[in-house]
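here's my sequence, what's the structure:
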Amino acid sequence: MNGLRVRYVHQGYFPARAGAELMTRSLAVAMSRRGVRVGLYGGEGDPEDARLMTAAGIGVEPLPAGEGEARAADLVHAVDAFQPENIRTGLRLARAWGVPFAVTPASAPEVWPDRAAVVEGCRRADAVFVLTDAEREVLRADGVADSVLHRIGQGAHLPGTADPEGFRAAHGITGPVVLFLGRKMRSKGYAVLLEAARHVWARHPEAHFVFLGPRWDEDCGQLFAAHADPRITELDRVDEDTKLSALMASDLVCLPSTVDVFPLVFVEAWMCGKPVIGSAFMGSAEVIADGRDGLIVPPAARPVADAVSRLLADPAERERMGRAGHARARRELTWDAVAAQVHRVYTELVPARS
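All right, here's what the predicted structure looks like:
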């Protein structure tokens, strides 16, 4: 539908970054390529985002305090229940303008700071985009009508240029690399992986652990200090070239998260041909095909260490899992595929409301 105007609502986490933020940005750009006239409320503050959005012809504005005098969109789409203000603002604007309202919760119910607001927003939405069937069942149990629930996937966000050998040289890495990629918060499992490192070294003393992502926990610095070792490299938020280089330099990606929906990190790892290790979260068995493109293990140091050691000891298994993940990601988990599903729902909603 050419000329369709969509406004996304997502405040972002600058100077940190989260999967929901990359999801919003990637979906907005993919929709712009499909001819949708896209704008974003709440994404200001991140210069990298601003450059990307400007290049795609997408305007970025502060989260509006009022409805405005004129209707600015044919549909409003709020993303990320971890920031319930996104959903409240999106619903208020959509109802004031008399246009359809869509929601992508994009985060696990365990971390919603205002579950009542999220559930109310989803119940009143014209479309709710979920990432797994497990998420669909949770929202259905909360009273969200099945008719508005649409399952979509994730897509990888890897715009950088890879230099894996340069990354290894810059950080003095000579052995195999275990990569943690994400916000350093306990629910993501970085603390578990830190504790697992010493058990891995008992069998693979040459293994190097790279932790890449912004610090989130208040005691994060103390935790890394307590586990200080030259075989551990900790990096904060980095540019896209460094992120892609770290992924390509790694032998496996380990994110033993317990509170998630569909970690973008896994899709990015698979697109780089890397196997993943994750833990049990809502719908994890839908996300990771255990034994095929990764491993699902209990979120404790010993089981994580056993899984890491197993893959480090078997290059053929790593390669097989990486190939399987890559094939699946190329087949199912791209933003073009996601955007096609979302766009189909948009075009059904707008004529219905008009």
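
CA only for contacts and neighbour counts going forward, please
Will do.

show me where the stretch 151-300 of the chain has helices.
164-170, 190-203, 220-226, 240-249, 264-271, 284-287 (DSSP state H, counting those that start in this stretch).

tell me which of the ones you listed sits most buried.
Neighbour counts (mean count of other C-alpha atoms under 10 Å) averaged over each of the helices of the stretch 151-300 of the chain peak at helix 264-271, with a mean of 25.

centre of the chain to that helix, how far?
Put simply, helix 264-271 sits 9 Å off its chain's centre (C-alpha atoms, centre = their mean, to the nearest Å).

so it versus helix 240-249, what angle?
60 degrees (axes from the mean of the first three to the mean of the last three C-alpha atoms, to 10 degrees).

excluding its backbone neighbours, what's nearest residue 305?
residue 196 (4.9 Å; C-alpha to C-alpha, 6 or more residues apart in numbering).

distance of the one you found from residue 302?
Separation of residue 196 from residue 302 (C-alpha to C-alpha, to the nearest Å): 6 Å.

enumerate every residue touching the residue nearest to residue 305.
Residues in contact with residue 196, defined by C-alpha atoms under 8 Å, 6 or more residues apart in numbering, are 300, 301, 302, 304, 305.

tabulate the residues you listed (JSON lines), appending secondary structure and neighbour count.
Below are those laid out as JSON lines (DSSP: H, G, I helix; E, B strand; the rest coil; neighbours: other C-alpha atoms under 10 Å):
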{"residue": "300", "secondary structure": "coil", "neighbour count": "16"}
{"residue": "301", "secondary structure": "helix", "neighbour count": "20"}
{"residue": "302", "secondary structure": "helix", "neighbour count": "19"}
{"residue": "304", "secondary structure": "helix", "neighbour count": "29"}
{"residue": "305", "secondary structure": "helix", "neighbour count": "23"}
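
pipe those into CSV and attach distance to residue 174 per row.
Output for the contacts of residue 196, formatted as CSV (distance: C-alpha to C-alpha, whole Å):
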residue, distance to residue 174
300, 27
301, 24
302, 25
304, 22
305, 20
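
before we compare anything, build this one as well:
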Amino acid sequence: MSGLQVNVLRHPRVANVIMWVVSKCIGRPSFRSLGIVLFEALFARQAIAALRGVDVIHHIGQAHELIGFAAAAAARKLGVPFVIQPTVHPGQWGDSPFDFYLYQQAQGLFAITNFERNFLESCGLSGPFFIVGNGIDNRTDGNANRFRQSYSLEGPIVLFLGRKTPDKGYTLLKQAFSLVQAQRPDAKLVCMGPTPGEQPSQVCLEVKDGVLELGFGSEQDKHDALAACTMLCVPSEGEAFGLVYMEAGRYAKPVIGRRLPVLEELLGRQGAGLLVGRAYGEGNQVGLDVIELKDAILQLLNDPQLAEQLGKNADQVSEAFIWSRVVTRFETAYRNAVANKTVSLECLSQTN
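Model (predicted):
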């Protein structure tokens, strides 16, 4: 966090026993209130000291981290608005009754998309809501030649960026790409990202069976890969926003993702991405099989005009989410939250 003041909240070692009790309480709905009280007793005073003098307190996340409750307590004590940015993945995380108990304590809810706001409203939250989006660096300085030369890559590149886990679509993509190669042996799949600690490392710095497995790369490595790729393919099972698709958009690269409601809102309706799969159940689930994903990759490989148009549209869409524009939306939301809090306090004083 270069250039930013960071205050770390800590509990004394002697309080480890209390934290153990808190962990047991949080796992049992009937004891959660006790867990929250104990957690606030340990951390609320520190939070108040660290946050004294601020105009608004902004919590990013859900309830199970518990720090949101200490932040809410600090906001009440300091008399400042408390806002939450839940980053909900409906049906996956952030939508439990415990989470909504925390969200109800906020004077404002920052939603990343209209889909998230509509979902929160449908669950009974009244807001006020502020649609802020998410921010990306306005970068197009990736060096395609450097990336290709570093790994002796020729031909079209399908790029995967993210954790190498099934929920990010990594396993499905590798299966689909093995079928792609039967028709397009010139294509390469580059996977860049960390492997979960409990799994064998998926890193091989040479192309093997058309696949290059890279580990966690630097920001420059990532941008070099984006500049070099023919398309980005990250068929995640869930997304709150999908920053990586927007980052690819800055390079006018076509993207493939699941037809998730969030991506449909941000990319699909603008013709800025090739979205695949079929919704099932309620909420945010989209089924996708190997054949459909294979066909989507081949469609972009075999139709350069379509790929180019999708990339141009993605470039236009991503323009709205560069940091300078997103910061303006956050500033407006903060000012509204402070103004709403001031009005509420004035109304309260008039009734007393």
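
quick one on the thing from earlier: and the residue nearest to residue 305 of the first structure? What does it align with in the second structure?
Correspondence of residue 196 of the first structure to the second structure, assessed by TM-score structural alignment: residue 176.

what do you get for residue 277 of the first structure?
By TM-score structural alignment, residue 277 of the first structure lines up with residue 256.

where's the aligned residue in the second structure for residue 138 of the first structure, which helix or strand?
Alignment note (TM-score structural alignment): residue 138 of the first structure maps to residue 119 of the second structure. Here residue 119 of the second structure sits within helix 114-122, counting by DSSP states H and E.

how close does that helix sit to the first structure?
Mean deviation of helix 114-122 of the second structure relative to the first structure after superposition (mean C-alpha distance after the TM-score superposition for the first structure): 1.7 Å.

what does residue 183 of the first structure align to in the second structure?
Using TM-score structural alignment, residue 183 of the first structure sits opposite residue 163 in the second structure.

can I assume that match is in contact with residue 197?
No: if you go by C-alpha atoms under 8 Å, residue 163 of the second structure and residue 197 don't touch, sitting 11.0 Å apart.

look at these two and report which has more neighbours.
residue 163 (18 against 7; other C-alpha atoms under 10 Å).

how close does the more buried one sit to residue 334 of the second structure?
Relative to residue 334 of the second structure, and taking C-alpha to C-alpha, residue 163 of the second structure is found at 33 Å.

so how far is residue 79 of the first structure from residue 130 of the first structure?
11 Å.

apologies, that question was intended for residue 299 of the first structure.
In terms of C-alpha to C-alpha, residue 299 of the first structure sits 28 Å off from residue 79 of the first structure.

which one of those two is surrounded by more residues?
residue 79 (28 against 21).

name the nearest residue to residue 308 of the first structure, ignoring sequence neighbours.
Nearest to residue 308 of the first structure is residue 200, by C-alpha to C-alpha, 6+ apart, at 7.1 Å.

isn't the one you found right up against residue 303?
No: between residue 200 of the first structure and residue 303 there is no contact, the gap being 10.5 Å when judged by C-alpha under 8 Å.

name the nearest residue to residue 332 of the first structure, sequence neighbours excluded.
Nearest to residue 332 of the first structure is residue 153, by C-alpha to C-alpha, 6+ apart, at 7.5 Å.

give the contact list for the residue mapped onto the one you found from the second structure.
By TM-score structural alignment, residue 153 of the first structure lines up with residue 133 in the second structure. Going by C-alpha under 8 Å, 6+ apart, residue 133 of the second structure touches 111, 112, 113, 241, 321, 326.

tell me where the stretch 201-350 of the first structure has strands.
For the stretch 201-350 of the first structure, the strands defined by DSSP state E, counting those that start in this stretch occupy 208-212, 232-235, 252-255, 276-278, 294-296.

out of these, deepest packed?
For the strands of the stretch 201-350 of the first structure, the highest mean count by mean count of other C-alpha under 10 Å goes to strand 276-278, at a mean of 28.

I'd like to know which elements it is packed against.
strand 252-255, helix 264-271, strand 294-296, helix 301-312 (3 or more C-alpha pairs under 8 Å, 6 or more residues apart in numbering; DSSP states H and E).

give the aligned range of the first one in the second structure.
What it means is strand 252-255 of the first structure. Going by TM-score structural alignment: strand 252-255 of the first structure matches residues 231-234.

try the last one
The counterpart of helix 301-312 of the first structure in the second structure, using TM-score structural alignment, spans residues 290-301.

the matching stretch against the first structure, how far on average?
With mean C-alpha distance after the TM-score superposition for the first structure, stretch 290-301 of the second structure averages 0.7 Å from its match.

show the subsequent helix or strand relative to the host helix or strand of residue 40 of the first structure.
Applying DSSP H and E as the criterion places residue 40 of the first structure in strand 37-41. The first helix or strand that comes after strand 37-41 of the first structure along the chain, using DSSP H and E, is helix 47-55.

the next helix or strand after that next one vs the second structure, average distance?
Counting by DSSP H and E, the next helix or strand C-terminal to helix 47-55 of the first structure is strand 59-61. Superposed on the second structure, strand 59-61 of the first structure shows a mean distance of 1.6 Å to its aligned residues (mean C-alpha distance after the TM-score superposition for the first structure).

residue range for strand 59-61 of the first structure in the second structure?
So strand 59-61 of the first structure sits over residues 5-7 in the second structure, by TM-score structural alignment.

got the contact list for the matching stretch?
residue 50.

now the helices for the stretch 1-150 of the second structure?
Under DSSP H, counting those that start in this stretch, the stretch 1-150 of the second structure gives helices at 16-26, 32-51, 67-78, 97-103, 114-122, 144-150.

distance of the alignment partner in the second structure of residue 116 of the first structure relative to residue 67 of the second structure?
Residue pairing (TM-score structural alignment): residue 116 of the first structure is matched to residue 97 of the second structure. Counting by C-alpha to C-alpha, the separation of residue 97 of the second structure from residue 67 of the second structure is 17 Å.

and those two? Which one has more around it.
residue 67 (21 against 12).

could you tell me the end-to-end distance of stretch 108-123 of the second structure?
Stretch 108-123 of the second structure: ends 15 Å apart by C-alpha to C-alpha.
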